[in-house]
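coordinates for the following, if possible.
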Amino acid sequence: MDQYLVYILRCHDGSFYTGFTNDLERRLNEHNIGANFNCYTFKRRPLELLFIQKFEDVIQAIVYEKKLKGWSRLKKQSLVDGDFDRLKILAECRNATHHKYKPE
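The predicted structure is shown next:
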């Protein structure tokens, strides 16, 4: 059965890169040698692998990757650190129109 991986890299400049692959070793090698001049990581090497999540369903992996790409740096850092309490707090809606903030 195929396996798909969503991963987070820390770039040399401290930024995060989130990606998706079915061959992590090949993909990390491509990032590290700078195989794609247009890739976000090209000018941000060396890179450090921080997080991997495995999926058997390609659609689930793609959806998860897109979800992570929309997260703030703090949320990604909390995921990488395994700090799920902080991640839960950061995921809470802080909008003034949220039902939590409306008087009853």
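
hey, let's count contacts and neighbours off CA atoms from now on
Noted.

buried set for stretch 6-20?
6-11, 16-20 (16 or more other C-alpha atoms under 10 Å).

report the central residue of the chain.
For the chain, the residue sitting closest to the mean C-alpha position, by C-alpha atoms, centre = their mean, is T18 at 3.9 Å.

give me the element the residue nearest to it when sequence neighbours are not counted is part of.
Using C-alpha to C-alpha, 6 or more residues apart in numbering and skipping the chain neighbours, the partner closest in space to T18 is I8 (4.5 Å). Following DSSP states H and E, one finds I8 within strand 4-10.

to compare with the earlier structure, here is another sequence to fold:
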Amino acid sequence: MFYVYIIQSINFHKQFYTGFSEDLDERLKEHNSGKSEYTSKFRPWKIIYYCAFDNKKKALDFEKYLKSASGIAFRNKRLI
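The predicted model follows:
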């Protein structure tokens, strides 16, 4: 499975990160351990939304959409 996820900083509530992974649990551990440069500044993180896909391209396309201006508006209105 391929996952698109949104995480939120526990300490900085207005900080969100959208990503893609094949192993959601391991990826969250990486974010919380500081292995990801951008997210290390705002840890710890919690998953607030994820969606599973059978198709990698569809997952990557959805991740790209969620990072766009209209995708961020959709996220804020419908997903979180």
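
sorry, back to before: residue contacts, the residue nearest to T18 of the first structure?
I8 of the first structure is in contact with 16-19, 49-52, counting by C-alpha atoms under 8 Å, 6 or more residues apart in numbering.

do a quick rundown of the strands in the first structure.
All strands of the first structure, identified by DSSP state E, fall at 4-10, 16-21, 48-55.

which residues in the second structure does the last one match up with?
Think strand 48-55 of the first structure. Aligned by TM-score structural alignment, strand 48-55 of the first structure corresponds to residues 46-53 of the second structure.

thinking again about what came up before, now the strand holding I8 of the first structure: which residue numbers in the second structure?
Strand 4-10 of the first structure lines up with residues 2-8 of the second structure when matched by TM-score structural alignment.

off-centre distance for that stretch?
Distance of stretch 2-8 of the second structure from the chain centroid (C-alpha atoms, centre = their mean, to the nearest Å) equals 3 Å.

pull out the buried positions in stretch 43-50 of the second structure.
43-45, 47.

what is the aligned counterpart of E65 of the first structure in the second structure?
By TM-score structural alignment, E65 of the first structure lines up with E63 in the second structure.

residues near its match, how many?
Look at E63 of the second structure: counted by other C-alpha atoms under 10 Å, it has 20 neighbours.

look up how far G71 of the second structure lies from it.
Applying C-alpha to C-alpha, to the nearest Å, the value for E63 of the second structure to G71 of the second structure is 9 Å.

shared neighbours of those two, anything?
Shared contacts of E63 of the second structure and G71, defined by C-alpha under 8 Å, 6+ apart, are absent.

tell me which of the strands of the first structure lies nearest to R86 of the first structure.
strand 48-55 (16.9 Å; C-alpha to C-alpha).

tell me what angle that closest one forms with strand 4-10.
Orientation of strand 48-55 of the first structure against strand 4-10 (axes from the mean of the first three to the mean of the last three C-alpha atoms, to 10 degrees) gives an angle of 160 degrees.

who touches strand 48-55 of the first structure?
Contacts for strand 48-55 of the first structure (C-alpha under 8 Å, 6+ apart): 3-11, 61, 80.
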